[in-house]
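[1] kindly return the folded structure for what I paste below:
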Amino acid sequence: MLKKAFFGVLHALGYYSRYTSVLHHPGKQTLAPGFVQHFNEAEKAFLEDSARSFNYVIDYSLGYRQKEQFLVRLPEVEVLGNTGAVVLNGKVVMESVGEVSRLAKSDAFKEVSLLLPKRKAGRYTSVLFLPWADNNNYHWFFDCLPRLYLVLENTQEPIQVIMRRDMAPYQLETLHFVLKGYSQASVVYIGKHEKWQVDEFVLPSFVANAQSGFLPREVADWLRQKVWQGYNVQSPARKRRLYISRAQAKTRRVLNETELLPVLQRYGFEMVRAEELTYQQQVQLFFEAEAVMAPHGAGLTNLLFSEQCQVLEFHPANLIKTHYFLLCKALGFKYSALVGTTGDKLECYQVPVREVEVWLESIGS
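    I've put the predicted structure just below:
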């Protein structure tokens, strides 16, 4: 009794110290089986370099396993407004947070935050993934919206999608693009300091894995079409070549970018600072791109909205990330990686300009 009262006080303060899994819950519905994506020798070498830079914490060099896709129907759960986590019988549902590595970092586990309970009748779902997707377009387009594909395509009954009103404008815009055409779905808004107790919750699995922009083709094409149509993307008179600069970012800057720019200009590349554009402009720009070059960063998320292009991504030698290689693999884009010097404490580094020029020569003028 004392133990139950103790956890009751913690839960009233928004603190949850335990978690559970629903992978074997009787309400689970498998929608698509998992599969393994294999790689050629050059791709394996790149993935091995990446794994080594992360001390093999994540290693896709022996094959990338796309997880199964599923829904789980859960009666009588709580939805936390501060994180989007789902709580079943006093324990956070791991599959609502992502994976085990996210649990220890989740605000639901380490911040005391008074959450006011509210009873809500009806059927709900949510793809909130905070703080990760808080104004972060990578997490929004790979960890959040793809999960709605599973719900909307496989739930015919009326269902309410729980969101936060303080999401970034592009997130609310693209959410409504995705919902268009699904009359069974509507949006409701939860407060940051609210905890909803709902009758039924439809929990969608995460589609993408950690450090991966790989989406099954049917999910990627669904999302691309929804965003293209929502932003009324127009076919260009000519294709463009883009260099995405991080010169104004705090981290992962290319320190010798000024040496690089004259070379890029000779090959028809234009420098773009994505943060200076509206999201509609970013989507349109990437749709028009035939080639994209950039240091690793969230700006490359917009490759998802390219029709077809070649990609050269820069990495510091000590931190080689796989997110956009796997995105390109899923979309059939030609991808190349260029590894620079070891990054400093802000992950800033230099790239070998001559090697960039060799790549430019290979794609032609």
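[2] all contacts plus neighbour counts: C-alpha atoms, from now on.
    OK.
[3] and the helices in the protein?
    For the chain, the helices defined by DSSP state H occupy 2-12, 41-53, 100-103, 107-110, 137-139, 145-154, 169-179, 217-230, 257-266, 279-287, 323-331, 353-363.
[4] format those helices as a markdown table; extra columns: mean neighbour count and distance to residue 193.
    Shown next, in a markdown table, are those (neighbours: other C-alpha atoms under 10 Å; distance: least, C-alpha to C-alpha, whole Å):
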| stretch | mean neighbour count | distance to residue 193 |
| --- | --- | --- |
| helix 2-12 | 12 | 11 |
| helix 41-53 | 18 | 39 |
| helix 100-103 | 14 | 20 |
| helix 107-110 | 18 | 12 |
| helix 137-139 | 20 | 22 |
| helix 145-154 | 20 | 23 |
| helix 169-179 | 18 | 20 |
| helix 217-230 | 17 | 31 |
| helix 257-266 | 14 | 44 |
| helix 279-287 | 21 | 29 |
| helix 323-331 | 21 | 33 |
| helix 353-363 | 13 | 49 |
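[5] those helices: which one's closest to residue 71?
    Evaluated over these, closeness to residue 71 peaks at helix 145-154, with 7.2 Å, by C-alpha to C-alpha.
[6] just the residues contacting the closest one, thanks.
    Helix 145-154 has contacts (C-alpha atoms under 8 Å, 6 or more residues apart in numbering) with 31, 69-71, 125, 127, 175, 178-179, 182, 185, 202, 204-207, 219-220, 222-223.
[7] compare the helices of the chain and give me the one nearest residue 317.
    Residue 317 lies closest to helix 41-53 among the helices of the chain, at 7.6 Å (C-alpha to C-alpha).
[8] got the angle for the closest one vs helix 323-331?
    Per axes from the mean of the first three to the mean of the last three C-alpha atoms, to 10 degrees, the angle that helix 41-53 makes with helix 323-331 is 150 degrees.
[9] isn't residue 29 right up against residue 68?
    No - Residue 29 is beyond contact range of residue 68, at 10.5 Å (criterion: C-alpha atoms under 8 Å).
[10] mind checking how far residue 222 is from residue 147?
    To residue 147, residue 222 is 12 Å away according to C-alpha to C-alpha, to the nearest Å.
[11] my error: substitute residue 196 in the last question.
    From residue 196 over to residue 147 the distance is 20 Å, taken as C-alpha to C-alpha.
[12] also residue 119?
    According to C-alpha to C-alpha, residue 119 stands 25 Å off from residue 147.
[13] again with residue 232
    Residue 232 sits 23 Å away from residue 147, taking C-alpha to C-alpha as the criterion.
[14] from residue 335, how far off is residue 79?
    Counting by C-alpha to C-alpha - residue 79 and residue 335 are separated by 40 Å.
[15] for the comparison step, fold the sequence that follows:
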Amino acid sequence: MKGIYKKHIESISKKAGVHSVVEDYYNTLLGSISDKAILTREELRNRADSVYTFSSPETVCVSSADEFSDHYTYGDSHHFKQPFIAEIRGGRVLNGSGICTTENYQPILDSDKSVKYELVWRISLRKLLVKSIKNKLNEENNRYDHNTVVPFTSTVRTENESVNYFVWVHNYITKIQGIEKYSQITGREPKILLPKNSPSWMIESLRLFGYDNDLVFWNPEDELRIRRLVIPSNRRGEKLTNNRTMDHKILSPIACEWLRKEAEKCLEIPKAEYPSKVFISRGDANRRELENRDEILNHLRDRGFVSYELTDLTFQEQVSLFSQADQVVGVHGAGLINLIFSSQCSLTEIFGDQFVPTYFLLAQSLGLGYNAILGESTREKDTPPRHQNIKLDPEQLSIIPS
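    Next up is the predicted model:
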């Protein structure tokens, strides 16, 4: 034992007769201070106190987009095992990150985005080791802060910032089917735990699906202990290594179809309020803007497209807009995740020099049409290529279906 961690052990080992127990426990845990300590989806299924399965396994087949991309790779098929809801008794919500752990501080990958290296960046496994030892000695208060909770706490990023809209819809809203099934199977109505100061679109989206009085807000400075921590398995692929593969962006078609149909049942806005041809202008963005947006918009208007800036719309309005669109044209950005609410739509996505297959993979999962247009990045200094503004030749718009 070295340095500060030895001091931690000595400070909590002064009780008579416990030093050797603590040292043995410390040495055992020290060997597991790595990303192997994190519970993957399959390990969560095997180690949870209770597991409730629903729906069915499925396989997503993906065609190649090699003509666009030499930066990312993905498999031509992806298999999803049967989804489930895990119940962890005495589970924890870590302060700061909002990552969830077992009672003994094993981090749960599916409480976040299912990307292991990102989770490792956000927590200190060594600090969790010390917490685990203190817990072993029963030095912590064993009270529960909440009874039965579904944590959406890992959406926090900084004091005044959360995950973006894409991650929220792609990773968290797609868990709602699991929450519904948990209530049906157990008869329990879990609260949904959110960071305080969550963006309005998070709350609006949950309210659309009927979760209004079920929301509880959490101060990210606090660590919580939960009597029943309810973790619906993520409905996207896992990423267990740090590489250029994009399989973790592939979504379950069954989850998407369920979500779309439930959203349409809840909509209060008539579909006729919106056109069938939609252009997402990104005029409200501070990166990846179209340098010649007015020129492009004029060409698209001649073809019947109507321009929208998604920040001007509520969550319900965005769902309604995409749910009835036949064609969507837009620059790569978070708002295109609303494609998940479309059933018969074709997306034409605009990039600069670099293609990113996120929405190509979504379109493949949903069986929707897809085209990509590569424009010219404007080469701004100190701006990553995928975030640079774009200039597009209007003639390239001819690829858009009539």
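[16] superpose the two chains and report the TM-score.
    After superposition, the two chains reach a TM-score (TM-score structural alignment, normalised by the length of structure 1) of 0.79; 337 aligned residues with a C-alpha RMSD of 3.4 Å.
[17] out of the helices of structure 1, which comes closest to residue 242 of structure 1?
    Relative to residue 242 of structure 1, the nearest member of those by C-alpha to C-alpha is helix 279-287, separated by 8.3 Å.
[18] how big is the offset of that closest one relative to structure 2?
    By mean C-alpha distance after the TM-score superposition for structure 1, the fitted helix 279-287 of structure 1 averages 2.6 Å away from its aligned residues in structure 2.
[19] what's that helix aligned against in structure 2?
    Under TM-score structural alignment, helix 279-287 of structure 1 corresponds to residues 315-323 of structure 2.
[20] trace residue 353 of structure 1 over to structure 2, please.
    Structural alignment places residue 353 of structure 1 opposite residue 394 in structure 2 (criterion: TM-score structural alignment).
[21] strands of the stretch 101-250 of structure 2, residue ranges please.
    Counting by DSSP state E, counting those that start in this stretch, the segments of the stretch 101-250 of structure 2 that form strands are 146-151, 156-158, 161-162, 191-195, 215-218, 224-232.
[22] hey, which of those is tucked in deepest?
    Mean neighbours per residue, mean count of other C-alpha atoms under 10 Å, is largest over these for strand 224-232, with a mean of 24.
[23] output the residue interval of structure 1 matched by that strand.
    Strand 224-232 of structure 2 corresponds to residues 196-204 in structure 1, going by TM-score structural alignment.
[24] chain neighbours aside, what residue packs nearest to residue 218 of structure 2?
    Nearest residue to residue 218 of structure 2, sequence neighbours excluded (C-alpha to C-alpha, 6 or more residues apart in numbering): residue 195, at 4.7 Å.
[25] actually residue 86 of structure 1, not the one I typed
    residue 79 (4.7 Å).
[26] the one you found reaches residue 200, doesn't it?
    No - using C-alpha under 8 Å, residue 79 of structure 1 is not in contact with residue 200; the gap is 10.8 Å.
[27] circling back to that earlier point, quick one: map the residue nearest to residue 86 of structure 1 onto structure 2.
    Alignment note (TM-score structural alignment): residue 79 of structure 1 maps to residue 93 of structure 2.
[28] check residue 172 of structure 1 too.
    Checking TM-score structural alignment: residue 172 of structure 1 goes with residue 203.
[29] also residue 90 of structure 1?
    In structure 2, residue 90 of structure 1 lines up with residue 105, judged by TM-score structural alignment.
[30] mind checking how far its match is from residue 131 of structure 2?
    7 Å.
[31] the more surrounded of these two?
    For residue 105 of structure 2 versus residue 131, neighbours defined as other C-alpha atoms under 10 Å are more numerous around residue 105 (23 against 16).
[32] how close does that one sit to residue 222 of structure 2?
    Counting by C-alpha to C-alpha - residue 105 of structure 2 and residue 222 of structure 2 are separated by 15 Å.
[33] got it, and residue 310 of structure 2?
    34 Å.
[34] these two: which has the busier surroundings?
    Set residue 310 of structure 2 next to residue 222 and count neighbours by other C-alpha under 10 Å: residue 310 wins out with 20 against 12.
[35] contact partners for the more buried one?
    Residue 310 of structure 2 neighbours (C-alpha under 8 Å, 6+ apart): 280, 282, 318, 335.
[36] dump those residues to JSON lines, plus distance to residue 295 of structure 2.
    Listed next are those as JSON lines, based on distance: C-alpha to C-alpha, whole Å:
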{"residue": "280", "distance to residue 295 of structure 2": "14"}
{"residue": "282", "distance to residue 295 of structure 2": "14"}
{"residue": "318", "distance to residue 295 of structure 2": "25"}
{"residue": "335", "distance to residue 295 of structure 2": "22"}
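[37] out of the residues you listed, which ones does structure 1 keep as well?
    With both residues aligned by TM-score structural alignment, their matches' C-alpha atoms under 8 Å, the contacts of the contacts of residue 310 of structure 2 that structure 1 also has are 280, 318, 335.
[38] closest one of these to residue 77 of structure 2?
    residue 335 (25.8 Å).
[39] give the equivalent position in structure 1 for the closest one.
    Using TM-score structural alignment, residue 335 of structure 2 lines up with residue 299 in structure 1.
[40] which non-adjacent residue is nearest its match?
    Using C-alpha to C-alpha, 6+ apart and skipping the chain neighbours, the partner closest in space to residue 299 of structure 1 is residue 274 (6.5 Å).
[41] for residue 294 of structure 1, see how far away the one you found is.
    Using C-alpha to C-alpha, residue 274 of structure 1 is found at 11 Å from residue 294 of structure 1.
[42] overlap in contacts of these two?
    244-245.
[43] residues of stretch 233-249 of structure 1 that come out buried?
    Buried residues in stretch 233-249 of structure 1, defined by neighbour count with 16 or more other C-alpha atoms under 10 Å: 233, 240-246.
[44] okay if I get the residues you listed as TSV plus distance to residue 359 of structure 1?
    Below are those laid out as TSV (distance: C-alpha to C-alpha, whole Å):
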residue	distance to residue 359 of structure 1
233	29
240	17
241	13
242	14
243	13
244	16
245	18
246	20
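[45] residue 79 and residue 335 of structure 1: which has the busier surroundings?
    Ranked by neighbour count (other C-alpha under 10 Å), residue 79 of structure 1 and residue 335 place residue 79 first, with 27 against 18.
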